[in-house]
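Q: I'd like to go over a predicted model; first the sequence, then the structure.
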Amino acid sequence: MSALKSATEPLAAPSAPVPPPRRKRIRGRPRSPLLAAGWLATRVLMLWLLAHGHYPLLGRGGVAQEVWRLYFHWYGVLRHGAFPSGDHLWQYPPGAGLVLLSPGLLPGLTYFQSFVALTLLTDALITLALVRAGTRPGRSLRGAAVWTAGLPLLLHIPLARYDIQVTAFAVVSLLALTRSTRACGVFAALGALVKVWPALTLIGIPRGRTTREALTAAAVTAVTLLVLLAVLFRSPFDFLRQQGGRGVQVESLGGTVLMLARRAGWPGHTRYQYGAVEFVGPQVHTVALCSLALTAAAFVLLLLWRMRARRWTPATPYDAALAAVLMFTVTSRVISPQYMVWLVGLSAVCLTSRHTTQRPVALLVLVASAVSAVEYPAFYGEVVSGTWAGCAVMLVRNGLLALAAAVSFARLWRSGCSLPRRSEPNAPAWNPCRVPALFPTDNPSPLNR
């Protein structure tokens, strides 16, 4: 009877779906509109600072004149089919000439207006690439947030330099690795031909076929573009002669040592040369050689990590790129404020992955960027004069960068070279070209071979 009764009863109406908790609903909402609003607000602020750059704390117009005076002068030379031969300020690979020629593609605007417009467009493309990478499964939008909020810490400097364009090549190169190793190599080579450092983005690529494909694509791209530029322009390699004559800039780590030595009685002084304020006097050459030796040591450490590394995660190429650029920046004879754009961009790429080991490093980079904005343009006169205030600012900024480089490499080494715990299985090397088996069986899919 009970069975008959249950069979004759009408079916119960389906219950209404239970809404998720409020906290989960908030976290699940798309953050892209919020990032877009933040990007628009901060970039309007940066444009306002650029338009009012004549104020004393904003550099008295010195930031913007890099574009409308120096870049525009080079633009005039490049338009006539030649690189600036014999110009001691021209210290960049020949690919930089194409970037400086690009503002001429926008009609109806001055060179300065076109340059800033293209820089903002490149900035927006970087943000879109980070947002797209952050919305994939297992990824995070923290990278796009770091780029959106971190770049304005440098005030209006990024809009008046072409380092955003260089950073775009490095960011796209790293983010393209999961889809095409050849594209990764191509963009790294293009960036290296504009400024050399994007070549370091290839140092963390997994060993084997992945590395061979990326390096081959990079080499073919670099050689092809160099041959093309050598055919179209005169004196494309004159920059090598000018680059070799650079000394110790006041903003570098070696410059901080000499600045403190001057407070202790060292007889050296500063002079504007090779496009920067550098130290002149006894022992300056020795400090420059020490910087080069430290750069070589950093390169050896990175090669040692690459040979010893046994575990790769999806974030390892990103983490290695940030560690490498940090180490080369800290040991360089020149650390200009716009170099922080590179570090903010690479930190943003690291934070798109939930596997990254560089979260504390990204925080140190952001703090160092904020201090850099105090150092230049606000306190630059104090830095050049070598006052105690200038020494303190440089000591804090370069100390933060040195700490970030040490922490970055230590965490990179620990994640790839340290022995796994007993409870932790030996993970195979991650390969971006191999699709992982989510449900392994005795008969693997052809996709996983």
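A: Yep, that arrived. Numbers count the residues shown, from 1 in each chain.

Q: CA atoms for contacts and neighbours, from now on please.
A: Will do.

Q: the strands in the stretch 151-300 of the chain, which residues?
A: 269-273, 276-280 (DSSP state E, counting those that start in this stretch).

Q: Same question for the first one: list its buried residues.
A: Within strand 269-273, the residues scored as buried using 16 or more other C-alpha atoms under 10 Å are 269-270, 273.

Q: follow-up on the earlier one: can you redo the strands of the stretch 151-300 of the chain as TSV with distance to Ala183?
A: Output for those, formatted as TSV (distance: least, C-alpha to C-alpha, whole Å):
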stretch	distance to Ala183
strand 269-273	38
strand 276-280	35
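
Q: I'd like to know which of these lies nearest to Tyr318.
A: If you check each of the strands of the stretch 151-300 of the chain against Tyr318 by C-alpha to C-alpha, strand 276-280 wins as the nearest, at 30.8 Å.

Q: ok, residues contacting the host helix or strand of Arg27?
A: Using DSSP states H and E, Arg27 sits within helix 22-28. With contact meaning C-alpha atoms under 8 Å, 6 or more residues apart in numbering, helix 22-28 is reached by no other residue.

Q: List the buried residues for the next helix or strand after it?
A: For helix 22-28, the following helix or strand on the C-terminal side (DSSP H and E) is helix 32-51. Buried residues in helix 32-51, defined by neighbour count with 16+ other C-alpha under 10 Å: 32, 35-36, 39, 42-43, 46-47, 49-50.

Q: next up, a second structure to put side by side with the first:
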Amino acid sequence: MRRLATAPVFAPRYRRAAYWWAGSRLLLLLWTLQAVPYFSRGSVVGDVMIYHGWANTMVDGSFPSGDPQWQYPPAAALVMLAPKLIQHLGIGYVNSFFFVALIADAVVFALLLGQADRIAAETGRKPHLSGVWAWVLGGFALGPIVFMRYDVIVTAIAVAGLLWTVRTTGRRSAERAEKRTWAVRGALLGLGAVVKVWPVVLLAGAPGGRRGWRALLSAAAGALAICGILAAAMPGALSFLSHQSSRGIEVEAVFASPFMIASWFGYPIRTVHEDGNFQLAGPGTGMVANLAIVTTLIGFGVVLWWRVRRFHPERWSPALMYDAGFTVLLVMVITSRVLSPQYLIWLVGLAALCLAENGPGRRGTVMAVPARLVMACTLVSQIEFPLLFDQILHHGFLGNALVAGRNIVLLTATLLALRALWSATMAETPAGSGESADTTATREPEPDVQVLAPAGAGSTVTAAATATGGQPTGAGGA
């Protein structure tokens, strides 16, 4: 309890952010519990009712493989079964799910606050809380959907996979703690991958050398182990793959906007409910759905090309890892056949991590502009769903114009992010100089030896920072 009382979240300089988080989440929880009326709550809570049905099926010993709406990796079962544990306390499944989501939201907040505290300790300056505020305000702007989908739980796993550290003790050397840090981070990202796939893309910015390989191998081993255990325990673990392949273009996706606009001028398009989504049917929609998959592969290829051609392990920094993860996640979202409002939860979590690195006295993110563009999309997403969703389904002007505008902003953020990431690191070192002019900032030594504390629970001071007066490495040549 003494350690909890001295945690950063209770420090006077963090109380304002903590009060805003607590107040905003209380209001969101009152909305979700229907203690305070919320417009169209019934349409928002529908997915939790579906989770309940799936959880009952899984309690009986099998995945809901016969339901075409089941399109999730095997470990999603763990998330959907978790409310069953609270349900034994006399709380219904739906309300139990809301409390599990609230805990996940609190974990992200604590991790970001701990990150701000660590950076303040490294730089010797006041805490920079833009990342914390991005999560507090961005989550509130998205509305009750934060607690009515399991995406906030996946985001908590992903953020922990980027920030979690293992403490150095008298029995555990700094080098051994650092090895365990990257093993744990990899395992968490691997867990996230088998809960909802996307956290695995965050490994795009992993450090080079042994640290990166340790994270990658831990992610693969953890994912395979979890999938193997779940497949052995319940049949139908891989049924989601066949259900995913039949998906069409969902009405809110980037690729849907041209069809929606064309429908205003008489293009023969209609909305159908298939595979658990409201998607488009009509001339050209099948071809565009296949094109979306190709575009995703091309976007990933661009990031991979950056990794091969522009990534310099000696100039790696945490900011660069967050920037790369945020960029590849943007690519994944805008090229997806589905762009549900809850996908913004993922982007807000990564945007908050990027902005957390942007404090004074620290070479920070190159994603400040794309991150702010994503933040601007959050309130729009709550307006279009659920308030204007009926208009979207019936190809109304206002709802679809709003979605098209949101998608244009996300597309702009993605292009700016790709450009910023590409130009953040120089292709080669200038001739005659031992290093690039942009690398005059202190480099992080190899290995990254840290005096470690859990990233969300207290301050963390790197050996590199103490040796160089608290000026850590920046994101390449940003």
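A: Arrived safely, thanks for sending. Keep in mind that this is a model prediction, so the values were computed, not measured.

Q: Work out the TM-score between the chains.
A: The TM-score (TM-score structural alignment, normalised by the length of structure 1) is 0.86; 410 aligned residues with a C-alpha RMSD of 2.2 Å.

Q: quick revisit: the strands of the stretch 151-300 of structure 1: which one's closest to Ala117 of structure 1?
A: Using C-alpha to C-alpha, the strands of the stretch 151-300 of structure 1 put strand 276-280 closest to Ala117 of structure 1, at 26.1 Å.

Q: Okay, angle between the closest one and strand 269-273 too, please.
A: If you take axes from the mean of the first three to the mean of the last three C-alpha atoms, to 10 degrees, strand 276-280 of structure 1 sits at 140 degrees to strand 269-273.

Q: tell me which strands and helices strand 276-280 of structure 1 is in contact with?
A: Packed against strand 276-280 of structure 1 by the contact rule (3 or more C-alpha pairs under 8 Å, 6 or more residues apart in numbering; DSSP states H and E) you find helix 253-263, strand 269-273.

Q: Tell me the mean distance between that strand and structure 2 once they are aligned.
A: Its match in structure 2 and strand 276-280 of structure 1 itself, once the structures are fitted together, sit a mean 0.6 Å apart by mean C-alpha distance after the TM-score superposition for structure 1.

Q: what angle sits between that strand and helix 253-263?
A: Using the same axes, to 10 degrees: strand 276-280 of structure 1 against helix 253-263 is 50 degrees.

Q: Kindly provide the distance from the aligned residue in structure 1 for Leu30 of structure 2 to Leu343 of structure 1.
A: Under the alignment (TM-score structural alignment), Leu30 of structure 2 pairs with Trp48 in structure 1. Separation of Trp48 of structure 1 from Leu343 of structure 1 (C-alpha to C-alpha, to the nearest Å): 24 Å.

Q: just Arg132 of structure 1 next, same as before
A: 20 Å.

Q: cool, Cys290 of structure 1 as well?
A: Distance from Cys290 of structure 1 to Leu343 of structure 1, by C-alpha to C-alpha: 23 Å.

Q: the more surrounded of these two?
A: Taking other C-alpha atoms under 10 Å, Cys290 of structure 1 and Leu343 do not tie; Leu343 has more neighbours (25 against 16).

Q: mind checking what that one lines up with in structure 2?
A: Checking TM-score structural alignment: Leu343 of structure 1 goes with Leu347.

Q: so who does its match touch?
A: 326, 329-330, 374.

Q: Out of the residues you listed, give me the one that has the most neighbours.
A: Phe326 (31 neighbours).

Q: Hmm, it is touching Ala351, no?
A: Yes. Using C-alpha atoms under 8 Å, Phe326 of structure 2 makes contact with Ala351 at a distance of 6.8 Å.

Q: how about the helices of the stretch 151-300 of structure 1, start to end?
A: 163-175, 181-192, 209-232, 239-243, 253-263, 284-308 (DSSP state H, counting those that start in this stretch).

Q: how big's the offset between the fourth one and structure 2?
A: After superposition onto structure 2, the average distance of helix 239-243 of structure 1 to its aligned residues comes to 0.8 Å, using mean C-alpha distance after the TM-score superposition for structure 1.

Q: residue range for that helix in structure 2?
A: So helix 239-243 of structure 1 is aligned with residues 240-244, judged by TM-score structural alignment.

Q: Please point out which parts of that stretch sit buried.
A: Result for stretch 240-244 of structure 2 [16+ other C-alpha under 10 Å]: buried residues 240, 243.

Q: hmm, who's touching that stretch?
A: 65, 68-73, 275.

Q: hmm, try it at 6 Å
A: 68, 71-72 (C-alpha atoms under 6 Å, 6 or more residues apart in numbering).

Q: who's in contact with Glu250 of structure 2?
A: Counting by C-alpha under 6 Å, 6+ apart, Glu250 of structure 2 has contacts 278-279, 338.

Q: Let me see the contact set for the residue most central in space within structure 1.
A: The residue lying closest to the centre of structure 1 (C-alpha atoms, centre = their mean) is Trp342, at 2.8 Å. By C-alpha under 6 Å, 6+ apart, the contact set of Trp342 of structure 1 is Thr167.

Q: The helix or strand harbouring it: average distance to aligned residues in structure 2?
A: Element membership for Trp342 of structure 1 (DSSP H and E) is helix 339-351. Overlaying structure 2 shows helix 339-351 of structure 1 at a mean distance of 0.8 Å from the equivalent residues (mean C-alpha distance after the TM-score superposition for structure 1).

Q: Report the buried residues of whichever helix or strand comes after that helix.
A: Using DSSP H and E, the next helix or strand after helix 339-351 of structure 1 towards the C-terminus is helix 359-373. For helix 359-373 of structure 1, the neighbour count (16+ other C-alpha under 10 Å) marks 359, 361-373 as buried.

Q: What of stretch 281-292 of structure 2?
A: Buried residues in stretch 281-292 of structure 2 (16+ other C-alpha under 10 Å): 281, 285-286, 288-289, 292.

Q: circling back to that earlier point, distance of the match of Leu30 of structure 2 from Thr127 of structure 1?
A: In terms of C-alpha to C-alpha, Trp48 of structure 1 sits 20 Å off from Thr127 of structure 1.

Q: How about Ala145 of structure 1?
A: Distance from Ala145 of structure 1 to Thr127 of structure 1, by C-alpha to C-alpha: 9 Å.

Q: Specify which member of the contacts of Glu250 of structure 2 is nearest to Ala225 of structure 2.
A: Val338 (28.7 Å).

Q: The closest one pairs with which position in structure 1?
A: Val338 of structure 2 maps onto Val334 in structure 1, by TM-score structural alignment.

Q: Strands of the stretch 351-478 of structure 2, residue ranges please.
A: Using DSSP E, counting those that start in this stretch, strands in the stretch 351-478 of structure 2 cover 450-451, 461-462.
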